[in-house]
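Student: I would like the atomic coordinates for the input below:
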Amino acid sequence: RKERPSEWDTIEEAHNLSSAIKSCDGRYEVIVIDCLTMWISNFLAHNKFNESDILKEVKALLTNCKVVQSTVIIVSNEVGLGIVPANRVSRLFRDIVGRAHQEIASIADEVYLIIAGIPLKLKGEKSSK
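Tutor: Next comes the predicted model:
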């Protein structure tokens, strides 16, 4: 945080991210959500294991992301590329994050997968070189 420009604000919201985004409308040119996987894990950490309820929260977040005047950048971790997790909660987490990524990608203008620091553009206009 010490290295960030002084005009950057940090808003820490563990659960009601949708309202936090809405409250930022008109105040910022760019909003960065870092990170979606941590936000989803907060629900599971508080024994909220209902997948449909969590996905409703994701959809509410995306609704507000679409209506705010700011450019919204959502950072997340791809957790579905490895082996199937051994326990139920880990599998639930992987599945919810995967579905959330699908919802986000369906409305996003651009989608990137970054591996080893190399960005791979998955969706959006091709950049001109």
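Student: contacts and neighbour counts: CA atoms only from here.
Tutor: Noted.
Student: ok, then the element right after whatever helix or strand Val89 lives in?
Tutor: Applying DSSP states H and E as the criterion places Val89 in helix 88-107. Following the chain from helix 88-107 toward its C-terminal end, the next helix or strand by DSSP H and E is strand 111-115.
Student: what about that following strand, distance to the chain center?
Tutor: Taking Cα atoms, centre = their mean, to the nearest Å, one finds strand 111-115 lying 13 Å from the centre of the chain it belongs to.
Student: That strand to helix 88-107, inter-axis angle?
Tutor: With axes from the mean of the first three to the mean of the last three Cα atoms, to 10 degrees applied, the angle from strand 111-115 to helix 88-107 works out at 130 degrees.
Student: Pull out the buried residues from strand 111-115.
Tutor: Buried residues in strand 111-115, counting neighbours by 16 or more other Cα atoms under 10 Å, are found at Val111.
Student: For the helix or strand that it is followed by, which helices and strands make contact with it?
Tutor: Towards the C-terminus, the helix or strand next in line after strand 111-115, according to DSSP H and E, is strand 118-123. For strand 118-123, the elements it packs on are strand 111-115, judged by 3 or more Cα pairs under 8 Å, 6 or more residues apart in numbering; DSSP states H and E.
Student: list the helices and strands the strand it packs on packs on?
Tutor: Here strand 111-115 is seen to pack against strand 118-123 when contacts are counted using 3+ Cα pairs under 8 Å, 6+ apart.
Student: now what about the strand it packs on, what contacts it?
Tutor: With Cα atoms under 8 Å, 6 or more residues apart in numbering as the test, strand 118-123 has contacts from Ala105, Asp109, Glu110, Val111, Tyr112, Leu113, Ile114.
Student: this one next, for a side-by-side:
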Amino acid sequence: MGLIMVTGGARSGKSEFAEKLAYERGKDEVLYIATSLPVDEEMKERIKRHRERRPSSWETVEAYKDLDKEILKRKKKVVLIDCLTVMISNLLMEVDLTWENSTLEQIDEIEDRISQEVDKILIVSSGVEIIIVTNEVGMGLVPEYKLGRIFRDIAGRMNKKVAEASKEVYLMISGIPVKIKG
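Tutor: Okay, the predicted model is just below:
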């Protein structure tokens, strides 16, 4: 029971490693929560490839909020959430706001709503093993646009929150998992 976080850069092997962990710990009793929205052809193809790679016995749910309800509805041994940063971007895109003109108070309110969604996952993790895939977004350049900076900052703080609550944390580097906690 508890949380396992798998983080790293783009195309570092996070999802494949998390899927391997989920299978080792849950075999066919895995709930896979895909947080991506099929908004264009490229994303549809990515989702298709991920789906084909997973065991067909795993239950898949496509959702990016109220994940606690999805987890509690199903009694699975392991839950794999792929991915936290996509969940955060979807929640940001729900907001009807001119980001370049946004105030710190507005951003704080949005971050609080996102933090509440993350907290709901952390609360249910006491009753089931949850593996969360997320992107490490703080090691690159500072984004040129305000929305990019807002996303990077919120994602960084949510990653920190999940890492603190996790019993194990893995950093993927060029396909190699490095256990950094647990």
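Student: follow-up on the earlier one: in structure 2, what residues pair with the helix holding Val89 of structure 1?
Tutor: Here helix 88-107 of structure 1 aligns to structure 2 at residues 146-165, judged by TM-score structural alignment.
Student: residue ranges for the strands of structure 2, please.
Tutor: Using DSSP state E, the strands found in structure 2 span residues 2-8, 30-34, 59-62, 78-82, 129-135, 168-173, 176-181.
Student: Would you mind giving the ones you listed as TSV with distance to Leu72 of structure 2 added?
Tutor: As requested, the strands of structure 2 are exported to TSV (distance: least, Cα to Cα, whole Å):
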stretch	distance to Leu72 of structure 2
strand 2-8	14
strand 30-34	11
strand 59-62	13
strand 78-82	10
strand 129-135	12
strand 168-173	22
strand 176-181	27
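Student: Quick one: closest of these to Ile88 of structure 2.
Tutor: Proximity to Ile88 of structure 2, assessed across those by Cα to Cα, is greatest for strand 129-135 (10.0 Å).
Student: now for that closest one, which elements pack on it?
Tutor: Where contact means 3+ Cα pairs under 8 Å, 6+ apart, strand 129-135 of structure 2 is packed against strand 2-8, helix 14-26, strand 78-82, helix 84-93.
Student: Contacts only, for Ile73 of structure 1.
Tutor: Residues touching Ile73 of structure 1, when contacts are defined by Cα under 8 Å, 6+ apart, comprise Val30, Ile31, Val32, Ile33.
Student: Structure 2: which residue goes with that one?
Tutor: With the correspondence set by TM-score structural alignment, Ile73 of structure 1 lines up against Ile131 in structure 2.
Student: hang on, the earlier thing: including distance to Gln106 of structure 2, could the helices and strands packed on strand 129-135 of structure 2 go into a markdown table?
Tutor: Rendered in a markdown table, the data for those read as follows (distance: least, Cα to Cα, whole Å):
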| stretch | distance to Gln106 of structure 2 |
| --- | --- |
| strand 2-8 | 28 |
| helix 14-26 | 32 |
| strand 78-82 | 27 |
| helix 84-93 | 12 |
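Student: how about these, which one is nearest His50 of structure 2?
Tutor: Going through these one by one, with Cα to Cα as the measure, helix 14-26 comes closest at 8.5 Å.
Student: Where in structure 1 does that closest one align, residue-wise?
Tutor: Mapping helix 14-26 of structure 2 onto structure 1 (TM-score structural alignment) gives no aligned residues.
Student: buried residues in that helix?
Tutor: The neighbour-count check on helix 14-26 of structure 2 (16+ other Cα under 10 Å) flags Lys14, Ser15, Glu16, Phe17, Ala18, Glu19, Leu21, Ala22, Tyr23, Gly26 as buried.
Student: swap in stretch 74-91 of structure 1?
Tutor: Ile74, Ser76.
Student: related to what we said a few turns ago, among the contacts of strand 118-123 of structure 1, which pair sits farthest apart?
Tutor: Taking Cα to Cα as the measure, the contacts of strand 118-123 of structure 1 reach their widest spread between Asp109 and Ile114, a distance of 16.6 Å.
Student: which among the contacts of Ile73 of structure 1 end up buried?
Tutor: Those of these that meet the buried threshold are Ile31, Ile33, by 16+ other Cα under 10 Å.
Student: can you redo the contacts of Ile73 of structure 1 as TSV with distance to Val68 of structure 1?
Tutor: Shown next, in TSV, are the contacts of Ile73 of structure 1 (distance: Cα to Cα, whole Å):
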residue	distance to Val68 of structure 1
Val30	10
Ile31	10
Val32	13
Ile33	14
